[in-house]
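**Q** Sequence first, predicted model second:
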Amino acid sequence: MVKKVSQPWTKNEDSLLKSLVSTFGLKKWKLVNKIMGKHCKNWVRSPKQCRDRWINNLDPDITKITWSNQEELLLFEKHRIYGSKWSTISRYLDGRSGNSIKNHFYSIIRKNIRKYNKKRIYGDKITEDIPELLKKPKFYNLLVRPSKAKPKRAKKEAEAKTVEKQKRIRRGPKKNKKKDIKTIPEQEPQEMINLPNIFYDNSAAEVCLSFK
């Protein structure tokens, strides 16, 4: 029987594992593990450990960004249906591995327990193991929910958008009003203005102006 170890993977091991997965795909872990054993000193890992290392750490499709509130809600929704079948739940969360989903789920539960126990005396604090707590509907509903509430500002903005949307629905669609074309009123013909007549006085060679 192959002895399992928990010692950290080295950069060389990771590099070789990536190369072998690229060559043999994701279904030949026994072969991958055998080749790893020939090239890595003191190799004692199992095929399952190779697979888990790839799925949880090396797969380039893994999402490592912070979990969104929507992702957490979807996680809780699927947990109510599938329980601890993390690989099944991972099908609904793109880029999240089963192991990362499990770790995040229990991280949230532990945060909620700490939050619950913070201002309570010892006799009222939650002290049971998490698996036992989740079997009880009271504690399941208390603990299986996002640990972070939305910021007040974001909540107010969301509420304001909802109110505005409801107002638009009540008002109905906007009507396309044709702009009134302003017409310029016809002006009455102005009275003829007496303009000066211009003529030259040849004798004086000056311009003289005279009005009728």
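**A** That came through fine. Because the structure is a prediction, the values reported are computed rather than measured.
**Q** CA atoms for contacts and neighbours, from now on please.
**A** OK.
**Q** can you pull out the strands in the chain?
**A** Along the chain, counting by DSSP state E, strands occupy 197-201, 206-210.
**Q** Quick one: distance of the last one to the chain centre.
**A** So that's strand 206-210. In terms of Cα atoms, centre = their mean, to the nearest Å, the centre of strand 206-210 is found 87 Å from the chain centre.
**Q** The first one now?
**A** Taking Cα atoms, centre = their mean, one finds strand 197-201 lying 87 Å from the centre of the chain it belongs to.
**Q** Could you export the strands of the chain to TSV, including columns for mean neighbour count and distance to residue 153?
**A** Below are the strands of the chain laid out as TSV (neighbours: other Cα atoms under 10 Å; distance: least, Cα to Cα, whole Å):
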stretch	mean neighbour count	distance to residue 153
strand 197-201	11	79
strand 206-210	10	80
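**Q** For residue 148, give me its contacts.
**A** When the contact criterion is Cα atoms under 8 Å, 6 or more residues apart in numbering, residue 148 has no partners at all.
**Q** And it, how close does it get to residue 73?
**A** Look at residue 148 and residue 73: by Cα to Cα, to the nearest Å, they are 12 Å apart.
**Q** How about residues contacting stretch 33-42?
**A** Stretch 33-42 has contacts (Cα under 8 Å, 6+ apart) with 13, 16, 17, 43, 44, 45, 46, 47, 50.
**Q** The same query, at a cut-off of 6 Å, please.
**A** For stretch 33-42, the external contacting residues (Cα atoms under 6 Å, 6 or more residues apart in numbering) are 43, 47.
**Q** Show me what counts as buried in that stretch.
**A** 33, 36 (16 or more other Cα atoms under 10 Å).
**Q** Adding distance to residue 63, write the strands of the chain out as CSV.
**A** As requested, these are exported to CSV (distance: least, Cα to Cα, whole Å):
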stretch, distance to residue 63
strand 197-201, 92
strand 206-210, 93
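**Q** Next up, a structure to set beside the first:
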Amino acid sequence: MIPLTWNEFLEFISDIQDNELDKPQISQFIKIPDISMTSFQIIQYFSSDFQKAKIKKRCKWGDNEKYLLIWCVSKLMIKLQLKFHDLHQWKVFEKLSMIFGLPEEFLMTKWLSLLNYKLKEQPWKPEEDDLLIKLRQLYPGPKDWIKIAKEFIKSSQTVRYPKQIRERFNNVVNPSINKNEFNKDEILFIFREAQNNNKNWAGISKMLPGRTDNQIKNIYNSIIRKILNEIGSSYDNKVVEQLIQNLIVEQNNYDPILLSSILKEGKTKKPCIKIEPNSDNSQTSEPSVQGVPPQMAFPFINYQTFQFQNIYFSYPQFYFPPPYYPLRNSKFNET
């Protein structure tokens, strides 16, 4: 029986309390923070800092909070002789939520976020996909992924974190996904919306029923990459990518050979600028470029300082055509 209070928990693990964590064994499943705390430091930290700032800890956890959670779970595993996959069946996080004074789902989310990268990347099995489909039918809500992850781990004996489960369902196993090839209208629609909405894949997927944001992003990148390969440009060139995007919308075509030929022609073609000689009435001796107004020749600007009602102003002389612009020796106060 797992205790429900912190003092009862310490009494429950008193015989193994001072034993150091088996980090090589734990690190096979969990990413351990780069800190080390003794049992005395753990107990002192929980009774002071963690309890005082418990509400804040529900948001972002630091290394101390993560180490505390790993320490408590590890002690329970040793005391109850549990395996890593038995934690959820024994309701370990349900009991820890009462000890910590935090929601069970919150603790599960923190624990699953500590999973080792290699553990997260385990290949999915067909029976896992079938189980995921059934669980999604039981829990269809937008915030039910924690519940699905909990039931999934219990039933499959495979640890998957909620984000991984959600992405697997939304991008792979969802029965409503359209897995057929994209047609021309869909691809052109994607490029138009990518141009207008700055590549908001999630927003575009809502306008294409049956298509996921991952599918849409992949088809977009695939076409851009083919055109870049044709012209011999790197994929990280955002300027060229924007040019290709605009060209596809303009030409209403995404054929790599056609668009690459247009881009290559644009590179080799020199701009044509028509230069006309100045007329006899021109004020300058330099030629003017068509479409650009000739530069006006202004006289040297001399600033005059004058006094008016005890306030000093400084204006360029050419703003005041004769006889209205002030002279240095003008007397404005004369009646």
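**A** In hand now; what should we look at? Keep in mind that this is a model prediction, so the values were computed, not measured.
**Q** Would you mind finding the match for residue 50 of structure 1 in structure 2?
**A** Structural alignment places residue 50 of structure 1 opposite residue 165 in structure 2 (criterion: TM-score structural alignment).
**Q** Okay, the closest residue to that match other than its chain neighbours and residue 244 of structure 2: tell me how far apart.
**A** Nearest in space to residue 165 of structure 2, with sequence neighbours left out and distances taken as Cα to Cα, 6 or more residues apart in numbering, is residue 149 at 6.8 Å. To residue 244 of structure 2, residue 149 of structure 2 is 42 Å away according to Cα to Cα.
**Q** returning to that earlier point: mind checking what the residue nearest to residue 165 of structure 2 lines up with in structure 1?
**A** Checking TM-score structural alignment: residue 149 of structure 2 goes with residue 33.
**Q** nearest to residue 25 of structure 1, of the strands of structure 1?
**A** Closest approach to residue 25 of structure 1 among the strands of structure 1 is made by strand 197-201 (103.8 Å; Cα to Cα).
**Q** mind listing the helices for the stretch 51-200 of structure 2?
**A** Remark: helices assigned in the stretch 51-200 of structure 2 by DSSP state H, counting those that start in this stretch are 51-52, 63-80, 92-100, 104-113, 117-120, 126-138, 145-156, 162-168, 184-197.
**Q** who does the fourth one touch, helix- and strand-wise?
**A** Under the contact criterion of 3 or more Cα pairs under 6 Å, 6 or more residues apart in numbering; DSSP states H and E, the helices and strands touching helix 104-113 of structure 2 comprise helix 92-100.
**Q** in structure 1, what residues pair with the helix it packs on?
**A** Residue span in structure 1 matched to helix 92-100 of structure 2, by TM-score structural alignment: none.
**Q** And for stretch 194-204 of structure 2?
**A** Using TM-score structural alignment, stretch 194-204 of structure 2 corresponds to residues 79-89 of structure 1.
**Q** Same question for that stretch: list its buried residues.
**A** In terms of neighbour count (16+ other Cα under 10 Å), stretch 79-89 of structure 1 has its buried residues at 79, 86, 89.
**Q** Stretch 140-148 of structure 2 too?
**A** Residues 145, 146, 148 are the ones in stretch 140-148 of structure 2 that count as buried (16+ other Cα under 10 Å).
**Q** Quick one: end-to-end length of that stretch, please.
**A** 9 Å.
**Q** List of residues touching that stretch?
**A** With contact meaning Cα under 6 Å, 6+ apart, stretch 140-148 of structure 2 is reached by residue 162.
**Q** What range does the host helix or strand of residue 41 of structure 2 cover in structure 1?
**A** According to DSSP states H and E, residue 41 of structure 2 maps onto helix 39-45. Counting by TM-score structural alignment, helix 39-45 of structure 2 falls onto no part of structure 1.
**Q** Residue 218 of structure 2 corresponds to which position in structure 1?
**A** Residue correspondence, TM-score structural alignment: residue 218 of structure 2 in this structure matches residue 103 in structure 1.
**Q** Look up how far residue 156 of structure 1 lies from the nearest residue to residue 71 of structure 1 once chain neighbours are set aside.
**A** Closest residue to residue 71 of structure 1 apart from its sequence neighbours, by Cα to Cα, 6+ apart: residue 93 at 7.2 Å. Using Cα to Cα, we find residue 93 of structure 1 at a distance of 29 Å from residue 156 of structure 1.
**Q** and what of residue 51 of structure 1?
**A** 46 Å.
**Q** More neighbours: which of the two?
**A** residue 51 (21 against 12; other Cα atoms under 10 Å).
**Q** any idea how far residue 106 of structure 1 is from that one?
**A** According to Cα to Cα, residue 51 of structure 1 and residue 106 of structure 1 sit 22 Å apart.
**Q** Closest to residue 162 of structure 1 out of the buried residues of stretch 79-89 of structure 1?
**A** residue 79 (29.5 Å).
**Q** circling back to that earlier point, measure the match of stretch 194-204 of structure 2 end to end?
**A** Counting by Cα to Cα, you get 7 Å between the two ends of stretch 79-89 of structure 1.
**Q** Show me the contact partners of that stretch.
**A** By Cα under 6 Å, 6+ apart, stretch 79-89 of structure 1 touches residue 98.
**Q** same deal with stretch 61-74 of structure 1?
**A** Here stretch 61-74 of structure 1 makes contact (Cα under 6 Å, 6+ apart) with 95, 96.
**Q** Mind doing that once more with 10 Å?
**A** 54-57, 75, 77-79, 89, 92-97, 100-101, 104-105, 108, 144-150 (Cα atoms under 10 Å, 6 or more residues apart in numbering).
**Q** Out of those, which end up buried?
**A** Neighbour counting by 16+ other Cα under 10 Å classes 54-57, 75, 78-79, 89, 93, 95-97, 100-101, 105, 108, 144-147 among the contacts of stretch 61-74 of structure 1 as buried.
**Q** Which residues does stretch 104-113 of structure 1 contact?
**A** By Cα under 10 Å, 6+ apart, stretch 104-113 of structure 1 touches 67, 72, 75-76, 79, 84, 86, 98-99, 101, 114-118, 125-127, 130-131, 134, 139-140, 142-148.
**Q** measure residue 218 of structure 2 to residue 74 of structure 2 for me?
**A** From residue 218 of structure 2 over to residue 74 of structure 2 (counting by Cα to Cα), the distance is 41 Å.
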